[in-house]
Every structure is written in structure tokens, then in C-alpha cells.
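>>> got a sequence here, can you model it:
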Amino acid sequence: MIYRIEAFDRKTEFLVFEEELPPGCDENLAAIMNWSSKQQGWEGYELSNDQLASLEKLIGKNVFDPKYTFQLTCNGR
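The predicted model follows:
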């Protein structure tokens, strides 16, 4: 699976940027997102501030900005 953090402008709701999570982080990601089942490849999730902070550690980059809402998307390879 390919996982991405997507940032959307709060006013326009347009996608502003996205960050791809590194391959092989599925176990860590499942724990952060509290998933109990395997992802299918079409899901999208609103991210809490705590989830985003944990995901920032996985990508090694701070992306939070209060101007944006954040989602995690999952796409099959």
C-alpha cells in the first residue's frame, strides 16, 4: 500500500500538498491509526492532531499548519 498525508486548505478545501509515508511502516501506522483490520486500498481518514504528530515522526518532517485539515489516504500499489 501507498499511504499519504494530504493537507487541504480550510477555506477552499483544495489539496495544498501531500507527503508520502515511507514503505514498510504498516505496523507503526496500524498502531497510530488504531486499525484492527488490514486496509483495502481505497480508504481515507481524517487525522487528529495526535495522529498527525505521530505520522510526522514517521516521515521525519513537521507538516502541521493550522490553515489546513489533514487526511491519510491509502492507495493500492
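>>> when you work out contacts or count neighbours from here on, use the C-alpha atoms and nothing else.
Noted.
>>> helix or strand right after the biggest helix by length in the chain?
Taking DSSP state H as the criterion, the chain has its longest helix at helix 49-59. The element immediately downstream of helix 49-59 (helix or strand, assigned by DSSP states H and E) is strand 68-75.
>>> another for comparison:
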Amino acid sequence: MRYAVEAFDKRTEFLAFAIDLPNGCDSQLAEIMEWLSPQRGDEGYNLSRGQLAAIETLVGRAFYDPGYIFQLTCNLD
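This next block holds a predicted model:
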């Protein structure tokens, strides 16, 4: 499974940037997102500030900006 955080501009709703998450982070994301079942590969989730902060720690990079809406996408490899 491939995961990415996508940032959408709040004014235009256009995709501003995306950050690919590291391979093999499935179990960490399941805990952060509180998933009870495996992902299918076509999901998208709005991220809370707390979830986003945990993902920033996971990738070792801060990217939060209040001007964006953040979503996590799950895609099959």
C-alpha cells in the first residue's frame, strides 16, 4: 500500500503539494488513524491536527500550515 498526505489550498481547493509516506508504515498509520480493518487501496481521509502531528513525527518533517486542508490517501502499489 502507498500512502500520501495531500495538502489542498483552502481558498482554491487545488492540490498544493503531496508528501509520500515511507514504505512499511502500515501499522503506525493504523494506530494513528484508529483503523480497525485493513485498507482497500482507494480510501481518502481528512486529517485532524492531532493525526497530522503524529504523521509529521512519522516522516520526520513538519509541514502543517493553516492555509491548507490535509488528507491521507491510500493507494495500491
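>>> just to revisit the earlier point, what's next to the longest helix of structure 1, contact-wise?
By C-alpha atoms under 8 Å, 6 or more residues apart in numbering, the residues outside helix 49-59 of structure 1 that reach it are 19-22, 25, 29, 32-33, 62-64, 70.
>>> 10 Å - rerun?
Applying C-alpha atoms under 10 Å, 6 or more residues apart in numbering, the contact partners of helix 49-59 of structure 1 are 4-5, 19-22, 25, 28-29, 31-34, 46-48, 60-64, 69-72.
>>> buried residues in that helix, which are they?
Of the residues in helix 49-59 of structure 1, 51-56 count as buried by neighbour count, 16 or more other C-alpha atoms under 10 Å.
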